[in-house]
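> my questions concern the predicted model and sequence given below.
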Amino acid sequence: MKCIVGLGNPGKKYKATRHNIGFMVIDELLNRHSFDLNKSKFNGKYALEHIGKEKVLLLQPQTYMNLSGEAIRPLLDYYDIATEDVVIVYDDLDLPTGKIRLRQKGGPGGHNGIKSTINHLGTKEFKRIRIGVGRPANAQPVIDYVLGVFPKDEAANVQESIQKAADAFETWLEKPFNEVMNEYN
């Protein structure tokens, strides 16, 4: 079984914010395959379905970003999903808006959701799809920036990156991740 975790914050207040781009990728996959997040356990909403021949778990932690690992670890344990069968999708300030970057492992890079995930998984070795949200301009505090919505002039880039990240996950269901990295990076 493969698992994709989209990081974000629960609630309407955060729905369209930069920090919720991971949730947006999960929503894209749900829409493509007519799935619903119809299960809830361990502070996570999820779907357990098949895409092609592969059984997949699509997860949106409901713990708020900084505690994401608290929802991820128990679900992986419950369904006996190995860390190498998980990909985490999240926002990245160090990439330009709309750019995606796949990695096999790495540190948190200042991202508290990834820091929590590393702490709860006990490893930095898990697959990631980072989606660029750019950096704030004019000395805007980072927290205000990531909890802000994308401006209209970035909408096309953002939607394209969400679709590309969903495509990358679907490709991983059929190819090794290093091949997916070569194709999408």
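Cool, the structure landed.
> going forward, measure contacts between C-alpha atoms and count neighbours the same way
Noted.
> name the nearest residue to Thr83, ignoring sequence neighbours.
Closest residue to Thr83 apart from its sequence neighbours, by Cα to Cα, 6 or more residues apart in numbering: Phe126 at 6.1 Å.
> how near is that neighbour to Asp27?
Using Cα to Cα, to the nearest Å, Phe126 is found at 22 Å from Asp27.
> where along this structure do the helices fall?
For the chain, the helices defined by DSSP state H occupy 21-33, 69-78, 112-121, 142-146, 155-172, 177-184.
> can you tell me what sits against the shortest one?
When contacts are defined by Cα atoms under 8 Å, 6 or more residues apart in numbering, helix 142-146 is touched by residues 17-19, 135-136.
> neighbours of Glu28, how many?
18 (other Cα atoms under 10 Å).
> mind listing what it touches?
162-163, 166.
> which of those has the largest number of neighbours?
Busiest of the contacts of Glu28 [other Cα under 10 Å] is Ile162, holding 26 neighbours.
> okay, one more to line up with it:
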Amino acid sequence: MSSKFLVVGLGNIGPEYALTRHNAGFMVLDRLAAQNDFRFSMQRLAYTAEWRHKGRQIVLIKPTTYMNLSGRAVSYYMKQENIPVDNLLVITDDKDLPFGKLRLRSKGSPGGHNGLRNIDEVLNSQEYARLRFGIGSQFSKGRQVDFVLGQFPDEEVEQLPEVLDRAGDAVISFCTIGIQQTMNIFNQ
């Protein structure tokens, strides 16, 4: 097994999206960076950071391509860094999970998520790990876009640090002990 990993946080760039539900992937990586003293810098197609942890080299990216073209950045960095698909982890928001629930899967369908759909198309595969970050689904018919691009309400903002920490722990676990054991720990 290669000791090099690519961790992708999905989101949209721009201050108007910063704390929106659709940016859960960015938020997980920003929290990891703040707690582990590494910084992101603007590179081709993404903000990137490199982090060494327990002998693993972890390349983290926040694509700057906008959500529905995320696959371009993922594919570019997998090739650029020579990272096998088994060592790819994509972090995404998921409206089908209640707020704060995390679900790690070794593969799966995009489930209506445009970022995952584009990654599937570009990689021509659904065989990669994804960490789904529950944002809930408290929206009425036809209001999904407003909901996912909306801010977390105050009571969820209060819980966010704890959920982001758990998601960060899941990322570290994936890169160190592998997907099976990580799923056993984090998929309650």
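Sure thing, it's come through. All figures in this text were calculated on a predicted structure; none of them were measured in a lab.
> report the TM-score for the pair.
A TM-score of 0.96 describes the superposed chains when it is computed by TM-score structural alignment, normalised by the length of the first structure; 184 aligned residues with a Cα RMSD of 1.2 Å.
> re earlier: of the contacts of Glu28 of the first structure, which is the nearest to Tyr79 of the first structure?
Ala166 (22.2 Å; Cα to Cα).
> could you find the counterpart of the closest one in the second structure?
The pairwise alignment with the second structure assigns Ala166 of the first structure to Gly168, based on TM-score structural alignment.
> what's the answer for Asn9 of the first structure, then?
Under TM-score structural alignment, Asn9 of the first structure pairs with Asn12 in the second structure.
> sorry, back to before: correct me, but the match of Ala166 of the first structure touches Val28?
Yes: at 6.1 Å, Gly168 of the second structure and Val28 qualify as touching, with contact defined as Cα atoms under 8 Å.
> picking up where we left off before, Leu95 of the first structure: which of the helices of the first structure is closest?
Of all the helices of the first structure, helix 155-172 comes closest under Cα to Cα, at 11.7 Å.
> just want the angle from that closest one to helix 21-33.
Here helix 155-172 of the first structure runs at an angle of 70 degrees relative to helix 21-33 (axes from the mean of the first three to the mean of the last three Cα atoms, to 10 degrees).
> list of residues touching helix 155-172 of the first structure?
4, 21, 24-26, 28-29, 51, 87, 97-100, 129, 131, 180, 184.
> show me how to select, in ChimeraX, the buried members of the residues you listed.
Applying 16 or more other Cα atoms under 10 Å to the contacts of helix 155-172 of the first structure, the buried members can be selected in ChimeraX as follows:
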select :4,21,24,25,26,28,29,87,97,98,99,100,129,131,180
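> show me the contacts for the counterpart of Asp92 of the first structure in the second structure.
Aligned against the second structure by TM-score structural alignment, Asp92 of the first structure finds its counterpart in Asp94. By Cα under 8 Å, 6+ apart, Asp94 of the second structure lies in contact with 113, 132-136.
> and which of those is nearest to Asn82 of the second structure?
Of these, the one sitting nearest to Asn82 of the second structure (Cα to Cα) turns out to be Arg132, at 24.6 Å.
> what lines up with the closest one in the first structure?
In the first structure, Arg132 of the second structure lands on Arg130 (TM-score structural alignment).
> wait, doesn't that match sit right on Gly106?
No: Arg130 of the first structure is beyond contact range of Gly106, at 11.4 Å (criterion: Cα under 8 Å).
> look at the two and report which has more neighbours.
Arg130 (24 against 14).
> surely Asn66 of the first structure touches Ser116?
Yes: with contact defined as Cα under 8 Å, Asn66 of the first structure counts as touching Ser116 (6.3 Å).
> which residues does the match of Asn9 of the first structure contact?
Here Asn12 of the second structure is in contact with 18, 22-23, 63-67 (criterion: Cα under 8 Å, 6+ apart).
> so which of those is the closest to Arg39 of the second structure?
Pro63 (14.9 Å).
> can you get me a residue count around the closest residue in space to the closest one that isn't next to it in sequence?
Leaving aside its sequence neighbours, Pro63 of the second structure sits nearest to Ala46 (Cα to Cα, 6+ apart; 4.0 Å). The local packing of Ala46 of the second structure (other Cα under 10 Å) involves 24 other residues.
> surely Ala46 of the second structure touches Val59?
No: here Ala46 of the second structure does not reach Val59: they are 11.4 Å apart, not a contact under Cα under 8 Å.
> one step back: could you report the distance from the residue nearest to Pro63 of the second structure to Ile185 of the second structure?
30 Å.
> before we move on, the earlier item: got the contacts of Glu28 of the first structure as JSON lines, with distance to Lys175 of the first structure columns?
Below are those laid out as JSON lines (distance: Cα to Cα, whole Å):
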{"residue": "Ile162", "distance to Lys175 of the first structure": "20"}
{"residue": "Gln163", "distance to Lys175 of the first structure": "18"}
{"residue": "Ala166", "distance to Lys175 of the first structure": "14"}
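> who are the contact partners of the residue nearest to the spatial centre of the first structure?
Geometric centre of the first structure, nearest residue: Val89, 2.0 Å, by Cα atoms, centre = their mean. The neighbourhood of Val89 of the first structure, defined by Cα under 8 Å, 6+ apart, consists of 4-7, 21-22, 25, 128-131.
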